[in-house]
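**Student:** Provided below for reference: sequence and predicted model.
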Amino acid sequence: MAFEIRRAERRRARARVGIDGPAGAGKTHGALLFAAGLAPGGRIVVIDTEHGSAEMEAGKANIPPFDVCPLEAPYSPKRYVEAIHACEAAGADVLIIDSLSHAWSGTGGALDQVDRIAGSGNRFTAWRDVTPQHNALVDAILQSPCHVIVTMRTKMEYALETDGNGKTKVKKLGMAPIQREGMEYEMSVVFDVEQERHLARATKDRTSLFDGAPPDIITPAHGARFREWLESGAPVPPKATTGSGDGRRVRMLTRIVEMEEAVGSDIAEHLASECGVTVLDAASDEELATYGKRLRAAVDARSSAQVGA
């Protein structure tokens, strides 16, 4: 296999944002406001593991319309991946995973699976079975064609240290996300939200847009600034496709065919032409995603017309 060596340049990309904080900090509220600026008028879907708490935000000031995809226990990483792909196939522009912490510490999550597999035996062997599942979840987030915002609960982290007299003391290290160590490094931007005043501070920022800024309440303006930065990069060259695709591409193609049947051949052909799609198998993932969103809008419009008739 030949290696390509080229001049580095920042290219357009999809958002990968983390928002962490304790319960009641306003993570869901902030995620929805950020999404409003990130994709104005786009479809926002929340994977809700918090027993319907996201829907409590519907109708509040500045909160955009959004859909929910409820996810109940078991919170295995595999089920998260399935929910992510379902939201992608439904034409989500922004995907909010609220909360990602359940995939780690919830019922059926990674830690729970390790405990059940290991029992009183070898936990190292158990992790050998569970780690690939969690890696697949991280890959699904990073490879998604949607903008992705994840919320994570936090807990106080401690460490033992020895003082000058040889005595061991417990030292507070600060708040840490309830997730696999290092998960925050997978994100482009991570905001830590305090509980009392709901102020957010960027603890990691590859964009330099928010790094060093004073703590502030998250608003749609934060998402808009990030969107402008993302779109200012160089265009991403289209990838060559083989027509076979991976599992996500197959699911996308299957959903597109279903929606084509729903809207009829005339409308489907018109939309495909506008999106530059002539043959489905030969289209790039980006072209298919755009075509799928146009089809979804046509399906929704037809459904609304039938209800009003």
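**Tutor:** Thanks, I have it.
**Student:** drop to CA atoms for contacts and neighbour counts, all remaining ones
**Tutor:** Will do.
**Student:** tell me the SS of the closest residue to Thr219 other than its chain neighbours?
**Tutor:** Residue nearest to Thr219 in three dimensions, not counting chain neighbours: Leu33, with 5.3 Å by C-alpha to C-alpha, 6 or more residues apart in numbering. Taking DSSP: H, G, I helix; E, B strand; the rest coil as the rule, one finds Leu33 in the helix state.
**Student:** Measure how buried Leu33 is and give me the count.
**Tutor:** Counted with other C-alpha atoms under 10 Å, residues neighbouring Leu33 total 22.
**Student:** Quickly note the distance from it to Arg153.
**Tutor:** Computed as C-alpha to C-alpha, to the nearest Å, the Leu33 to Arg153 distance reads 18 Å.
**Student:** The residue nearest to Thr219 against Ile218, yeah?
**Tutor:** Yes - with contact defined as C-alpha atoms under 8 Å, Leu33 reaches Ile218; the gap is 6.9 Å.
**Student:** dump the residue contacts of Asp129.
**Tutor:** Applying C-alpha atoms under 8 Å, 6 or more residues apart in numbering to Asp129 gives no contacts.
**Student:** Wasn't it part of a strand?
**Tutor:** No - assessed with three-state DSSP, Asp129 is helix; it does not lie in a strand.
**Student:** buried sites along the helix of greatest length in the chain?
**Tutor:** In the chain, with assignment by DSSP state H, the single longest helix is helix 285-308. Within helix 285-308, the residues that qualify as buried are 285, 287-296, 298-299, counting by 16 or more other C-alpha atoms under 10 Å.
**Student:** A further structure is provided below for comparison with the first:
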Amino acid sequence: MSQLGQPVRAGRQNQPSQTNEYDDSPFTFRPATRDRVKARMSIQGVAGSGKTWTALNIAHGLNGGERFAIIDTERESASLYLGVNGIQFDSCPMHRYDPRDLVKALAQAAKAGYGTVVVDSLSHFWKGTDGTLDQVEKAKAKYGGNSFAGWKDGTPIQNEMIDALLSYPGHVIATMRSHTEWVLQENDRGRKEPVAVGMRAEQRKGVEYEFGVVAEMDVNNRLRFLKSRCPAFHQQVLEKPDGIRDIAKPFLDWLNDGTETVDPATYIDDAQSDTATADSLLALYREVESRGLLASPFMHPETGQPTSLGAYIKERGIALKNAQQ
């Protein structure tokens, strides 16, 4: 089990009117802008399709050749590629797969300043030891053995993990195993032979909709884009892709084609500022909310435990308001 500690969450206060200042967000419209964004990519496929190697190459390219982070559930198989083509990364091996542990690992990676994180693989946090399915199985005892009711506990845990992935302040690439079926296909000699074919990803159904770019790989190392907000990848199929040249470069060109955005570190500095007031923190919360960064994984500056940027701003803002009374 990860030794990163338990996540810290701001509890509800005794004065609901103050809490509602944060919970009751106004609905406002503002001019749309095309901002620079970070990569959110998933690669799914059967065993041996090249998911890990491709993800590492893409991460190397996205991160400008600098050292990046990998959250490794595959018994450190990624380390076999360390140094190949100059790829350098730091690894956080995981042996149990509670989704809340992934949130903690992401908070540590954000604190360390890694510009890119690879999760290899996200499937373990669904069906591995202590994964979401295990959490539902454990929770059902509270509801008379009702598995459906167990999702009352499992769904929030799953959602918090996905929110932390999507709110990470750098690029994120997640690999996922595919459900495998064997089908007969004709080979180059005109004979039928059984071939492993990947079906949907081993994660919660519909998880692919959360990523901006989704690709699948087959046993021949062929990569096919299933979904892409990046126009360069629409309906593209790449044979044995070079992750740096074929994917990272055009991806970066598109990601960086927009208005410079505020560095999330600026929001963190503002949240911790000694001059912050209850009103300024509420305004900061609204700004962070509008940027979709409330769930950004964040290390609590006082406890040193994982939390989220939004929870910390809210916690401090309410504390300052209470101190004024």
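**Tutor:** Yep, that arrived. Quick caveat, the model's predicted, so the values are computed rather than measured.
**Student:** TM-score for the pair, please.
**Tutor:** TM-score for the superposed chains, counting by TM-score structural alignment, normalised by the length of the first structure: 0.70, backed by 240 aligned residues with a C-alpha RMSD of 2.8 Å.
**Student:** sorry, back to before: trace the residue nearest to Thr219 of the first structure over to the second structure, please.
**Tutor:** Aligned by TM-score structural alignment, Leu33 of the first structure pairs with Asn57 of the second structure.
**Student:** ok, its match to Arg67 of the second structure distance?
**Tutor:** 12 Å.
**Student:** Common neighbours of the two, please.
**Tutor:** Residues touching both Asn57 of the second structure and Arg67 (C-alpha under 8 Å, 6+ apart) are Ile87.
**Student:** next structured bit after the helix or strand harbouring Leu142 of the first structure?
**Tutor:** Secondary structure assigned from DSSP states H and E places Leu142 of the first structure in helix 123-143. Scanning forward in sequence from helix 123-143 of the first structure by DSSP H and E, the next helix or strand is strand 147-162.
**Student:** Give the other helices and strands that that following strand contacts.
**Tutor:** In terms of contacts (3 or more C-alpha pairs under 8 Å, 6 or more residues apart in numbering; DSSP states H and E), strand 147-162 of the first structure is packed against strand 16-21, helix 27-38, strand 94-98, strand 168-177.
**Student:** what does the first one correspond to over in the second structure?
**Tutor:** So the one you mean is strand 16-21 of the first structure. Going by TM-score structural alignment, strand 16-21 of the first structure sits over residues 40-45 in the second structure.
**Student:** circling back: any chance of CSV for the buried residues of helix 285-308 of the first structure, columns distance to Ala224 of the first structure?
**Tutor:** Below are those laid out as CSV (distance: C-alpha to C-alpha, whole Å):
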residue, distance to Ala224 of the first structure
Asp285, 25
Glu287, 24
Leu288, 25
Ala289, 22
Thr290, 21
Tyr291, 24
Gly292, 24
Lys293, 21
Arg294, 23
Leu295, 26
Arg296, 24
Ala298, 27
Val299, 28
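**Student:** Now do the strands in the stretch 151-300 of the first structure.
**Tutor:** Per DSSP state E, counting those that start in this stretch, the stretch 151-300 of the first structure carries strands over the ranges 168-177, 189-193, 200-205.
**Student:** Reformat those as JSON lines; add mean neighbour count and distance to Leu142 of the first structure.
**Tutor:** Shown next, in JSON lines, are the strands of the stretch 151-300 of the first structure (neighbours: other C-alpha atoms under 10 Å; distance: least, C-alpha to C-alpha, whole Å):
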{"stretch": "strand 168-177", "mean neighbour count": "13", "distance to Leu142 of the first structure": "18"}
{"stretch": "strand 189-193", "mean neighbour count": "26", "distance to Leu142 of the first structure": "13"}
{"stretch": "strand 200-205", "mean neighbour count": "20", "distance to Leu142 of the first structure": "16"}
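**Student:** between those, which one is nearest to Asp20 of the first structure?
**Tutor:** strand 189-193 (5.0 Å; C-alpha to C-alpha).
**Student:** how big is the offset of the closest one relative to the second structure?
**Tutor:** After superposition onto the second structure, strand 189-193 of the first structure sits on average 0.6 Å from its aligned residues (mean C-alpha distance after the TM-score superposition for the first structure).
**Student:** Run through who's touching that strand.
**Tutor:** 16-22, 25-27, 184, 199-207.
**Student:** Of these, which count as buried by neighbour count?
**Tutor:** 16-22, 25-27, 184, 199-205.
**Student:** Any chance of JSON lines for the strands of the stretch 151-300 of the first structure, columns distance to Ile47 of the first structure?
**Tutor:** JSON lines is the format used below for the strands of the stretch 151-300 of the first structure (distance: least, C-alpha to C-alpha, whole Å):
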{"stretch": "strand 168-177", "distance to Ile47 of the first structure": "18"}
{"stretch": "strand 189-193", "distance to Ile47 of the first structure": "19"}
{"stretch": "strand 200-205", "distance to Ile47 of the first structure": "22"}
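**Student:** Indicate which one of those is closest to Glu269 of the first structure.
**Tutor:** Here strand 189-193 is closest among these (C-alpha to C-alpha), at 39.4 Å.
**Student:** If you count neighbours, what's buried in the helix holding Leu142 of the first structure?
**Tutor:** 126-127, 130, 133-134, 137, 140-142.
**Student:** so which of those residues comes closest to Gly247 of the first structure?
**Tutor:** Closest to Gly247 of the first structure, out of all of these and judged by C-alpha to C-alpha, is Ala140, at 11.1 Å.
**Student:** counterpart of the closest one in the second structure?
**Tutor:** Ala140 of the first structure maps onto Ala164 in the second structure, by TM-score structural alignment.
**Student:** tell me the contacts of that match?
**Tutor:** Here Ala164 of the second structure is in contact with 103, 106, 295-297 (C-alpha under 8 Å, 6+ apart).
**Student:** Over to Ser79 of the second structure?
**Tutor:** Ser91.
**Student:** That one -> the first structure?
**Tutor:** Per TM-score structural alignment, Ser79 of the second structure is aligned with Glu55.
**Student:** Distance across stretch 103-119 of the second structure, terminal residue to terminal residue?
**Tutor:** Using C-alpha to C-alpha, the distance between the terminal residues of stretch 103-119 of the second structure is 11 Å.
**Student:** Over which residues of the first structure does that stretch lie when aligned?
**Tutor:** Going by TM-score structural alignment: stretch 103-119 of the second structure matches residues 81-97.
**Student:** correct me, but Ala176 of the first structure touches Glu157?
**Tutor:** Yes - look at Ala176 of the first structure against Glu157 with C-alpha under 8 Å: they come within range, at 6.0 Å.
**Student:** do you know how far the residue lying closest to Gly86 of the second structure once chain neighbours are set aside is from Leu56 of the second structure?
**Tutor:** Spatial nearest neighbour of Gly86 of the second structure, excluding adjacent residues (C-alpha to C-alpha, 6+ apart): Gly65 at 7.7 Å. With distances taken as C-alpha to C-alpha, Gly65 of the second structure is found 11 Å from Leu56 of the second structure.
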